[in-house]
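S.K.: this is the structure alone, sequence omitted:
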């Protein structure tokens, strides 16, 4: 997910003469918008303030954190670098750059910036200096220490992987040997299988904020991994003439809004098939409930319920944005590793009736990619920083022709001409993707040939957006859009399980 205005930093506007007073006025207005969590609007005003005073490091740092808020990590990194270029002693800019590096999974580079802040920030700040604008020395040390632990942990796991073949979690667990306590009053698998009765009970069990027993949770993960391992990276879906099919976008741990989708559009069944297009978890604090509900329906209706991998079905994202912390709180570290194994086997894209390609992110940094290239893509891994898999999970459309560097720092941005050539070369009618908040939950770009659908309304309890889903029928495959508002959820805030390093975004 990221902001609703992807071309903010790409706009070519006439540069006014330096006017510090005008710049400061725009900065003050932008600061107020930031406080109101209107980040795209704040970005626009910070950009105008920069035009009037292009050497002010504070403006770039403020725009950087605004980009961090909307997950435009590439832009956030560029602004932090510019702030440091303007004033190499402005330590707050190093905080911003560290946060951008963390968000991009570049932990060693983040550690270098935290070290700069930790070692250079004065222990006793002069109230008249700019150092009053940054966290205290104690906080700087904490961030440095936490980031260092992450770097050391990653290095340790890599060393182990080199020295010995690490066994899969699925091969180490004796599920049959796990005892279900008499006090457990939740749903139970029938002879180890998901049934309609199990799913009905599970959804209500989760609504009541109760936990699925570890034995059944592990069995679902074991079975779903076996299923996904047998699938192609590109799954073909056939929808019969006149038959209904539904596509949903990002859910992001908003379980009660997921239940609202089923209330509005009917629960999944063989007559009511669904495709959920990635980012099932993170941010929202009911991600465990979401993923087990979705995996349960996949096992119950394997040929009528589909799931694509999103950029948040990855180790780095889960470590930062809450899913890892939530799984540890509700289950265990071992189950975190099991989820990672499962996510590595999620399909990367789906093709409906040979006419609609559905992926989480978007298209590619070069022409000539075919559906067969996607089918052949090796996916049993963490998302790489470039190539077909990366771009399927991370890319975004843009209004202008051609391609440009990604606002996220990963993937690319692609224009209507890129979409047109890809569709023509592969005999497709249009593409559907998710990955971005939209005011009404959906957006049509590129002459209607690139459709975005986002299904998490009032994202993170702050954005005020609607959610949406797409319904179509086999035959004409014409998309119909249903928008909806958020529903109440228990008093557990989004990001409740997120990594403490994300406090830098505040």
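M.R.: Thanks, I have the structure now. None of the values given here were measured: they were computed from a predicted structure. Residues are numbered from 1 along each chain as shown.

S.K.: going forward, measure contacts between C-alpha atoms and count neighbours the same way
M.R.: OK.

S.K.: nearest residue to the spatially most central residue of the chain in space, please, no chain neighbours.
M.R.: Centroid-nearest residue in the chain: residue 312, 4.0 Å away (criterion: CA atoms, centre = their mean). Distance criterion CA to CA, 6 or more residues apart in numbering; nearest residue to residue 312, sequence neighbours excluded, is residue 279 at 5.1 Å.

S.K.: okay, now the one to match up with it:
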């Protein structure tokens, strides 16, 4: 029998074809498609470490770090000398902020490729990150003993130099005139004075701190209410949302559903604009916490670096404190449940359980608060592990039960890039909305927002495309080692 007739050979050839198609899809930034094609290659030939490692990279591009780690681990099992397996897994651990796990992989990589300058460089960066982390842990104060930065700052004492020509807050009140001038300055890449930045953040903190963990919103008959998803530091796209749908006001209220910052390099402009509208008119804008409103994410994905660069170190702490005051979820007219991530690993969670969460902390690694911020829907029923490595995946049955038990009609969530800016799933009971078009300047997706009009509160979804922005790349302020991988 010739080798041509060997079924193993022909399936390996077919697998190679799938791999080449997958590589093409990957190059075109069609990462979900690439994953499907790599999966077909793996089915035909699970003994190729390359296929597993390539699929791991595609998962990384979709921020599915949990799946990336699983695939890279599989590549290493298939071929313990395959350097890219350690490389991909180390990169995914870094992206999750698991520096110590990443360090082990880069040490292994260095053993396999002792003369590779790239491996050496990445190991050094990783060692630096772990040392810094150990140092911070050593000098760190326990949450309960830490003094509040916000309580120690009086913005009145910050001098405004006579040559400052930017937006100014007269007295204590943030006016619409001020917000418009500030947005215009931001549009022209001018900074807001530290005094006013401080005033906005402190006033926003007071308002957010007084709110419950689950906020009930009433939309009166004939009025509309707009829900936006992740904006991720894409300030020029935020301005475009306001162009398309009007500025936030009591007559035109908005809810921004988390992930205001990180990745996009105009995160400070975004968060100061949203906070300023909150100060101007508390019922014009509602803000929900996302998984990126946290210290560990901000350290890696750019917000911390951006705040240090545009304001100062003390503001990093100040924002971290205010992010801990953000509510976790909202209910519109007792019908629509809006949350950044998704639902829970246990049945029977009531709205009263969410109201009872003590949210004034960094997001924990498990439990209700973690799941609200991190979970994702899945197409099949039941529950499964999260592709992200945090939270979980939940099916249509979970959504249906949660809505029935709480007498609700719809779940609206964000947290995931969608080609059209939104996706309707779970038999129409769940909508994902994402408001950062052409995410990270490379995904080619549209953004969307949802308008609800009382009394029927049916979702009216508007998609929009990205607008140009100044030539500052996404992740420009991200941590060194993460930039090395992007």
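M.R.: Yep, it's here. Every value quoted in this text rests on a predicted model; they were computed, and no experiment measured them.

S.K.: now residue 297 of the second structure: how far from residue 358 of the second structure?
M.R.: Residue 297 of the second structure is 20 Å from residue 358 of the second structure, where distance means CA to CA, to the nearest Å.

S.K.: stretch 341-351 of the first structure aligns to what range in the second structure?
M.R.: The alignment of stretch 341-351 of the first structure onto the second structure (TM-score structural alignment) spans residues 321-331.

S.K.: now do stretch 434-454 of the first structure
M.R.: Using TM-score structural alignment, the residues of the second structure aligned to stretch 434-454 of the first structure are 414-434.

S.K.: now what about stretch 479-491 of the first structure, what contacts it?
M.R.: Stretch 479-491 of the first structure has contacts (CA atoms under 8 Å, 6 or more residues apart in numbering) with 256-257, 260, 440-442, 456-458, 465-472.

S.K.: ranges for the helices of the stretch 151-300 of the first structure?
M.R.: Remark: helices assigned in the stretch 151-300 of the first structure by DSSP state H, counting those that start in this stretch are 169-172, 196-207, 214-229, 255-265, 287-300.

S.K.: pick the most buried one from the ones you listed.
M.R.: Neighbour counts (mean count of other CA atoms under 10 Å) averaged over each of these peak at helix 287-300, with a mean of 22.

S.K.: whereabouts in the second structure does that helix align?
M.R.: So helix 287-300 of the first structure sits over residues 267-280 in the second structure, by TM-score structural alignment.

S.K.: and what of stretch 195-203 of the first structure?
M.R.: Under TM-score structural alignment, the match for stretch 195-203 of the first structure is residues 175-183.

S.K.: can you get me a residue count around residue 176 of the first structure?
M.R.: As a burial measure, residue 176 of the first structure scores 10 neighbours (other CA atoms under 10 Å).

S.K.: ditto for residue 7 of the second structure
M.R.: Residue 7 of the second structure: 10 neighbours (other CA under 10 Å).

S.K.: now residue 260 of the second structure
M.R.: Neighbours of residue 260 of the second structure (other CA under 10 Å): 33.

S.K.: got it, and residue 157 of the second structure?
M.R.: Residue 157 of the second structure: 8 neighbours (other CA under 10 Å).

S.K.: map it across to the first structure for me.
M.R.: Checking TM-score structural alignment: residue 157 of the second structure goes with residue 177.
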